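In: predicted model, plus sequence, below.
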Amino acid sequence: MKERLSSMLHLPKLFSDGAVFQREKPIKVWGTFEPFSKIKLSLEDSVAEVITDQDGNFKATLKAPKYGFNKQLIFKNESGETLKSINVSVGDVWILSGQSNMDFMLKYDQNYQQDADKVTSVLRDGPAISFFEVPRRILPNGEFDQSTNPEEWHILTKENAKLFSAIGYYFGLELRDYSPDIPIGLIWMSFGGTTASAWLSEEALAKDPLLKQRYLDSYQELLSSMSMDKYEAILAKQHETSLLPEAAKFWDDVVMGKIDHKTLNEAYKNKKYLFNDQIMGPKSENRPHGLFDNMVKTIIGYTIKGVLWYQGENDSDDSSLYDHLLIALIQDWRNHWEDDFPFLIMQLAPFGHWFGNVSGEFYPEVREKQAIVADKLNKVYLTNVMDDGMQYDIHPKNKKLAAHRFYLLAMDKVYDVINNGAAPSVDDCEKYHDHLTISFDNCDLLASSQKNLNKVLKIIVNGKVIQLYDVSVSGNLMTITSPEFKSNATIEVWYQQEPFSHAGLFNENAIPVVPFKVYL
């Protein structure tokens, strides 16, 4: 079939060779052509005809054909001439979003560092996995763009995988191996060191009075009082520092875990020029709705299976607001997509503190807020790596584990092929004389790591921590027995409530129980 080259048909890079469309959902396509012109789109037996508006914009909706590889999305004009033909696949499309732990590239993953060939050789064992990297764009003109791949669809290869999201890589492999006939498309849209307030729209922030005051109003107050000359000078100095060969090597080694906590702290004291503090302002990745405007908007409407979300570290100082923020974000994205898609959340990993004042002090509250959001919203699900994490590093290096937990969650809540793939959480609690029982959902067979459990379980009776108690597990129940559980006693059970600790309770799929507090 001949294709007539046309400078008038313009499509977002999302609609290019190698694209993966979502099966079993309407496929939305948009672009520009000559004003008031008819365009005919076809994808196998699905056909749509649209007329462009006065600015040449068009939107079309196609019925998704049966999943599979190597299909043609064809655009024709009113005369039947082919304007463009794109090679696409139809399968499952997942967005990978959040901050640095989702941004964390495969080259930093511990398994990749130990044996890169082994980790990437499995790409040859099945169909190709496609990915699209949304440019890390802070400003509309692309200034400070931090993309690692051009803005187009790619096939994961041994060469480019190291610069792709480690979680996305392992998650994509597990999905592919589960069903090799279904093409997998991964849209990577993350940005390290960012608050969720940057990822949702101005309208959504303004709708919630608490969010409006904390983010929109406070940002405007900052702008009204700041010196732009001083701000630009700081940014220029930071940019100059970032170009130092020493800086690139230093931070690569930090993320890889090659610099220990003591050495990193010494560097923070003695080589401050290597550490660029985040400066809020009109060129900050953390300004309210900035990443929504320059990243999220570019893919809104592209039909997806769901979202993997790993974020919250940069919101720990505002932990009391995090449930407001995350609920607003999920609802905002769903409203813009016009789709109640599944949203899978990774709880913040165990963490103590990092160089300077980077602390996990408020992580327990963020984890609690993440659990509240999953409990409140439909099709929002929770998992965790509370058995992993690092006391002196904000980036756990075993991203294969995090990806596997996301995979189990998807297999349970989205694909409906396994049971109890989500993190277990407290379902009920009852007291009987000298013992109490706590039951857990997403669990048929509770297991305990007694060594860790003794460290992370705290029993408080009438305001005092007690040491005299026994714990046993059976089925989905944990039973705690103590002679101090008297009829009129006030009892609290705290489980894994420290910023850094490792899990002591798991379900039959080895998924850690969600940290909890129970009051009786």
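Out: Now that the structure is in, tell me what you want to look at.

In: use CA for all of it now, contacts and neighbours both
Out: Will do.

In: isn't Ser359 right up against Asp315?
Out: No. Using CA atoms under 8 Å, Ser359 is not in contact with Asp315; the gap is 11.5 Å.

In: grab the nearest non-local neighbour of Lys212.
Out: Ranked by CA to CA, 6 or more residues apart in numbering and with sequence neighbours excluded, the top spatial neighbour of Lys212 is Ala206, at 4.7 Å.

In: please report the distance of the one you found from Tyr215.
Out: When distance is defined by CA to CA, to the nearest Å, Ala206 is 9 Å away from Tyr215.

In: who has more neighbours out of these two?
Out: Taking other CA atoms under 10 Å, Ala206 and Tyr215 do not tie; Tyr215 has more neighbours (18 against 15).

In: so for the more buried one, what's the nearest residue that isn't a sequence neighbour?
Out: In this structure, Tyr215 finds its nearest non-sequential neighbour in Pro288, 6.2 Å apart by CA to CA, 6+ apart.

In: hmm, Ala198 and the one you found touching each other?
Out: Yes. The pair Pro288 / Ala198 is scored as a contact, 4.6 Å apart, by CA under 8 Å.

In: between these two, which one's more packed in?
Out: Pro288 (29 against 22).

In: so when I look at the more buried one, I'm seeing a helix, right?
Out: No. According to DSSP: H, G, I helix; E, B strand; the rest coil, Pro288 belongs to no helix; its state is coil.

In: want to compare, so here's the second one:
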Amino acid sequence: MHINWPFTSHMVLQRNQTIHFSGCSNNNYVKIQVDEDIYETNVVNKKWSVDLYFDEVGGPFSIRVMDEEETVVLDDLYVGDVFLAGGQSNMEFKVKEGLPSAFECKGNVRYLHVPRYVYEKEGKLYPEEERKNWQVLDDQSYLELSAVAYYFCQHLPSDIPIGIIDLNKGGTSASCWLSEDVLKSDPVLKKTYIDGYYEDVHTTLEEQYQATCNYNQKLNTYLSMFNNFKQQHPEMTVAQMKDQVGHTPWPPAKGHFDFRRPSGLYEYMLKSVFNYPISAVLWYQGEEDSLKPQHYEHLMEAMINCWRKVYGRELPFFILQLPEYDGMNIWHFGSIRIIQWQLSQNEDHVYLVPLLGCGEKDNVHPVDKSVAGYRLAESVKHEYYHKSGSVFPKLESYDYDGHTLTITFDQSLKDTTLQVNAKTLKGTIKVDLTARKKQLICTQDDLVSIAYGDEDYFTEYFVGINGIPISPFMITI
């Protein structure tokens, strides 16, 4: 008898949602015992499934699955809230890769690492990685968890068991996490992400496979050399080290075995946990798509709708907005920030977590994730748990009388005057934008639009009285 992954011991099950608990058996029926409750279901084509539902947090408890030959027990189980920590490298970034930090988490937290499978060959998934059980977050295991997710868990209510599904992969466009059917059914997305990716791929599958193997060997050699150099020079920044040892080999070979191909990680990573209900998605991604930001809003709208359709509910998304970074006019972080803000304005149950003040000028992977995790937790407490939390000031309305633009927020701002980008009937200029109480004020005739935070890297921000910067935004008059 077999119980399907990711149902394992130590897991946290999502409260107030139907859970399709399933597995395989060579017998005719199985019994499932959850505390005193017993469910019986028939086995069809060696497969069985039963729906479970829990409306209260709690634990620990066990689930016993019995057929005519054996009994399998899953123990140390809890009911609470499960969050999917998705995105690319800044969500993948582990605790052990950041600033040294002793374990500190008062709540009951468990996490599940989803193997970063990229392709299937001869019935086997690659790169080779074992599917592991749910892990209890403790002073040993926490070093392997996403740093953002770890610091997020530190600040959540400690009376609710928390599960984290660690599902992310560095260097990925949102198109990697979207189904092929959705991409192909949308002419713009198909042209941009499918046709645009494969237009220069003319080799056979075997040639693509060999190219991928050669790249992976080159990458592993580089990473070994880089890590050795890092141990010898802990005083250096990442940029300084790469000046000495060179940059990460890039890009990988395109084709069927490339983790960057459209829909690949949707197929081999995301699908593996679709049967496991979650409360919300924590999404930190956009760096890769900043290379062509003009399609990002449409792509993210499609991805959010795709996931919601699969999960069968209006799944909340908490989007961590990209922090400041000098993209050298190649990576357009400023444009992605504005788009992420627009998504939160236009889509229901999409919440923004600004990360201004969390970036590093010359490092796309800021090493301190503690502030990002804290702000994410405060947003989730406020929006999902409906508790008071330190959240960023939100733009409520604006008014322009032809001479003075007044932008009103839901909380007071610290007095500041900054120069921002604006367009007038005569062209693009810099204008003064001044914070006074709950308002930003700009005096300028013939104003067409105004943008704050649309540059890749800057060091002065508008900040709420709680110390959290406002989100970058763009207003078209």
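Out: Ah, there it is. Nothing here was measured: the structure is a model prediction, and the numbers come from that model.

In: strands of the stretch 201-350 of structure 2, residue ranges please.
Out: Assigned by DSSP state E, counting those that start in this stretch, the strands in the stretch 201-350 of structure 2 fall at 280-284, 317-320, 350-353.

In: so how many other residues sit close to the counterpart of Leu343 of structure 2 in structure 1?
Out: Following TM-score structural alignment, the counterpart assigned to Leu343 of structure 2 within structure 1 is Val373. For Val373 of structure 1, the count of nearby residues is 22 (other CA under 10 Å).

In: hmm, Ile327 and Val373 of structure 1 touching each other?
Out: Yes. At 6.2 Å, Val373 of structure 1 counts as touching Ile327 under the criterion of CA under 8 Å.

In: quick test: name the residue nearest the centre of structure 2.
Out: Trp283 (2.5 Å; CA atoms, centre = their mean).

In: aligned to that residue, what sits in structure 1?
Out: Under the alignment (TM-score structural alignment), Trp283 of structure 2 pairs with Trp309 in structure 1.

In: thought that match was touching Trp94?
Out: No. Look at Trp309 of structure 1 against Trp94 with CA under 8 Å: they stay out of range, at 10.6 Å.

In: residues touching Glu430 of structure 1, list them.
Out: Neighbour list for Glu430 of structure 1: 436-438, 520 [criterion: CA atoms under 8 Å, 6 or more residues apart in numbering].

In: now, which of these lie within strands?
Out: Among the contacts of Glu430 of structure 1, the ones falling in strands (DSSP state E) are 436-438.

In: tell me where the stretch 251-400 of structure 1 has helices.
Out: With helices called from DSSP state H, counting those that start in this stretch, the stretch 251-400 of structure 1 shows them at 261-270, 290-294, 322-337, 363-376, 399-413.

In: quick one on the thing from earlier: let me see the contact set for the counterpart of the residue nearest to Tyr215 of structure 1 in structure 2.
Out: Pro288 of structure 1 maps onto Pro262 in structure 2, with residues paired by TM-score structural alignment. Pro262 of structure 2 makes contacts with 175-178, 180, 193-194, 197, as judged by CA under 8 Å, 6+ apart.

In: for stretch 179-199 of structure 2, list every residue counted as buried.
Out: 179-180, 182-183, 189-190, 192-194, 197 (16 or more other CA atoms under 10 Å).

In: could you find the counterpart of Trp30 of structure 1 in structure 2?
Out: Matched across to structure 2, Trp30 of structure 1 falls on Ser22, judged by TM-score structural alignment.

In: name the nearest residue to that match, sequence neighbours excluded.
Out: Ser49 (4.1 Å).

In: please pull up the equivalent of the one you found in structure 1.
Out: Matched across to structure 1, Ser49 of structure 2 falls on Lys59, judged by TM-score structural alignment.
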